[in-house]
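Undergrad: for reference, the sequence and a predicted model appear below.
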Amino acid sequence: MSANHTPLHTVHVPLGARAYDIVIAPDAIESAGDRLAALFPGARYGIVTDENVAKAQLPRLAASLDAAGLGHTEIVLPAGEATKSWPQLQSVVDQILGARLERNDILIALGGGVIGDLAGFAASIARRGMDFVQIPTSLLAQVDSSVGGKTGINSVHGKNLVGAFHQPRLVLADLTALETLSPRHFAAGYAELAKYGLIDDEELFFWLEANYPQIEAGGPARGEAIARACAAKARVVVADEKEAGNRALLNLGHTFGHALEKATGYSDRLLHGEGVAIGMVLAYRFSAKLGLAPSQDAGRVEAHLKNAGLPTTLADIPGDLPPTQMLMDAIAQDKKVSRGQLTFILTRGIGKAFIEKKIDPEAVATFLEDIR
């Protein structure tokens, strides 16, 4: 590997035969061709991306693959959460087959969480399973959705209800790609980054509070923050790859957040990370209401996320507030529901999240009514 392609950070995910590296560097896309040629000799590539990322990043990746002599085909999809759907999944699989990509070829997911989830799921079923590589171009995807092997699409019944666990072979997180993000999309990704401190790493959350200006500005703290988040997720994934236990902690804020996303139509009205930010504040406030966590911790979490430019209350969502019953209907379809019982990720304070089963739906509904 050329000295010019030395990674800024590398995080290893030790999953035995499915182990892989997360490479975090400013030139991860430019170096992709060299890395892939060394890792998968003789393979051809299908690049799945969306229309927005295709304009900003696809030329960089195509040039890198071309320079390394790697054949590739491009599959460009509409941008937006609605792309995580049955029709677009069928389109991707049909294009994989139409391009005559073989089982030992590689699918590349170039984009944010939507593209990573959809392309990963397509790779898991095309020709009964192909390898794929994540090249996440959003902060949210770099710190969360590209790592851990969760792939899937949305259903009319809820978010991410159809999918598979399918680990990538490599993750290339390109820091330069983040420079094209709008402040809103950067903030949405930051919510998932902050989540790791709120789950079980109080020290990380305090470090984020102190270093957020440098993270936002793109200094060395940004790469360190991404690496620390990836390492935190890798630890959880290695311990519980298929969410039989504590991996559910990674869903802090997501039960409320996914319900809000569904109620707002999976639209630009509420981005995924924004839903998670509100959901995490609600999880902390619900925990405080139940007497489990100090109310001042909920206030501290809300203040930090608000400082990062994120919505933190239902009132911050544009338009009419979703009815409580609509939110409860969505919560009832959450993936963590077991035998009809609600499961929430609650907390005893910053960095002290835990899984609480058999939550009373009436208590949740009353809480949602009280905070409107």
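TA: Everything's here; your move.
Undergrad: could you use CA atoms for every contact and neighbour count after this?
TA: OK.
Undergrad: measure stretch 305-314 end to end?
TA: End-to-end span of stretch 305-314 (CA to CA, to the nearest Å): 14 Å.
Undergrad: same thing with stretch 141-161?
TA: By CA to CA, one end of stretch 141-161 lies 19 Å from the other end.
Undergrad: any idea how far the longest helix that the chain contains is from the chain center?
TA: Assignment by DSSP state H gives helix 220-239 as the longest helix of the chain. In this view, helix 220-239 has its centroid 13 Å away from the chain centroid, taken as CA atoms, centre = their mean, to the nearest Å.
Undergrad: repeat for stretch 111-129
TA: 14 Å.
Undergrad: buried ones in it?
TA: 111-124, 126 (16 or more other CA atoms under 10 Å).
Undergrad: tell me which residues touch Glu209, please.
TA: Glu209 makes contacts with His304, as judged by CA atoms under 8 Å, 6 or more residues apart in numbering.
Undergrad: alright, now check it against this:
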Amino acid sequence: MDTLTVDLAERSYPIHIGRGLLKEPGHFEALLKGRRAVIVTNETVAPLYLDTLKQTLAAVHDGPVEALILPDGEQYKNVDTLNRIYTFLLERRLDRSAMLIALGGGVIGDITGFAAATYLRGVDFIQVPTTLLSQVDSSVGGKTGVNHALGKNMIGAFHQPRLVVIDTDTLNTLPDRELSAGLAEVIKYGLIDDADFFVWLEEHLPRLLAREPEALAWAIHRSCADKARVVAQDERESGRRALLNLGHTFGHAIENGMGYGQWLHGEAVGAGMIMAAHLSRQMHWIDDDDLNRTTHLIQAARLPVAPPTGLSAERFKQIMAGDKKVLQGQLRLVLLQGIGTSVVTADFDPGALDNTLNALTRP
């Protein structure tokens, strides 16, 4: 087992990474003592891992461990599903000592975290991510929330977990498409601030696609370490943390424009990073070699390298105008200045953006 720490002073918490951690009760014991616990999961993950986690928690928990099983999919990451969690907790009269445990991918982690942030004005929660994307990104850093018809993750709160437990064995049951979606976020870390990691990914991507445990464990460790460092510097995204959104403004436009759940988040981010790299090239901030290396790695990860047919350039701009990173009416984008170097900026040429959208979109 490997342990990292997200350093946030009195709200710091560990990230445990290793094989078989769902079966080790010691990680949970101190946090569950004297508390009522509720596992929130979904219909896909529950048959695979819910009983295992229940048995593990029963070894260190006096009372019953209840579970709420939600439908699976990005289209259910909304206030209606959130209200189901509130109702479940209220009907059982859970108080502020309650502990919520998110067992699943990014949707479960985000919506459970937001429920924890807002139920009784805030209760504790634990992240137990079971997809590569949630293990390397959404389970770490305290971003929680739900989607709205007018924008992804537009309703939410910063609420840090007390603990993150990453059992890499859960990736054995992950569909290939979901594995590739997670690799988009892994590649992102190399692009924004970790050129050495990008080179490692270029050399070792076949091992990740083959699910070699040692390669996956290292990629997860490096991704979590990169994110933990950024979050410790800028918890609430007032500056540097926004770099973690490389490709996300374009990607969120794809998810929103196509309808939540049509493209996986990582697929949309993969295409979005290509669009960001293309715009960076238009601005002469990167060269052809940087663009080609970025495109090749994302394509090799079996991710889309262009947005879907049916979204026009104008529709992209319309959706992006409502992005969370818009500040005082100005759209801000994360763009590249080289492999491993990135910047959040509103200082881009609108004509270059038009060129990128017109070149890559297929209405």
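TA: Looks like it came in fine. Everything numeric here is computed off the predicted structure, so don't read it as measured data.
Undergrad: TM-score for this pair?
TA: After superposition, the two chains reach a TM-score (TM-score structural alignment, normalised by the length of structure 2) of 0.96; 359 aligned residues with a CA RMSD of 1.3 Å.
Undergrad: mean distance, the longest helix of structure 1 to its aligned residues in structure 2?
TA: When structure 2 is overlaid, helix 220-239 of structure 1 sits 0.5 Å from its aligned residues on average, using mean CA distance after the TM-score superposition for structure 1.
Undergrad: which other helices and strands contact that helix?
TA: If you count contacts as 3 or more CA pairs under 8 Å, 6 or more residues apart in numbering; DSSP states H and E, helix 220-239 of structure 1 packs onto strand 9-13, strand 20-25, helix 183-200, helix 202-217.
Undergrad: find me the equivalent region of the helix or strand following it in structure 2.
TA: Later in the chain than helix 220-239 of structure 1, the nearest helix or strand by DSSP states H and E is helix 254-263. Mapped onto structure 2 using TM-score structural alignment, helix 254-263 of structure 1 spans residues 248-257.
Undergrad: in stretch 90-103 of structure 1, what's buried?
TA: So stretch 90-103 of structure 1, judged by 16+ other CA under 10 Å, has buried residues 92-93, 95-96, 101.
Undergrad: out of those, who's nearest Ala293 of structure 1?
TA: Ala293 of structure 1 lies nearest to Val92 out of the buried residues of stretch 90-103 of structure 1, by CA to CA, at 45.3 Å.
Undergrad: for the alignment partner in structure 2 of that closest one, which non-adjacent residue is spatially closest?
TA: The equivalent of Val92 of structure 1 in structure 2 is Ile85 (alignment by TM-score structural alignment). Take Ile85 of structure 2 and drop its neighbours on the chain: the residue closest to it by CA to CA, 6 or more residues apart in numbering is Ala115, 6.9 Å away.
Undergrad: circling back: got a list of what the match of Val92 of structure 1 touches?
TA: Going by CA under 8 Å, 6+ apart, Ile85 of structure 2 touches 68, 112, 115.
Undergrad: in structure 1, which of these remain in contact?
TA: Contacts from the contacts of Ile85 of structure 2 that recur in structure 1, judged by both residues aligned by TM-score structural alignment, their matches' CA atoms under 8 Å, are 68, 112, 115.
Undergrad: which of these lies closest to His278 of structure 2?
TA: Nearest to His278 of structure 2 among the kept ones among the contacts of Ile85 of structure 2: Thr112, at 35.6 Å, using CA to CA.
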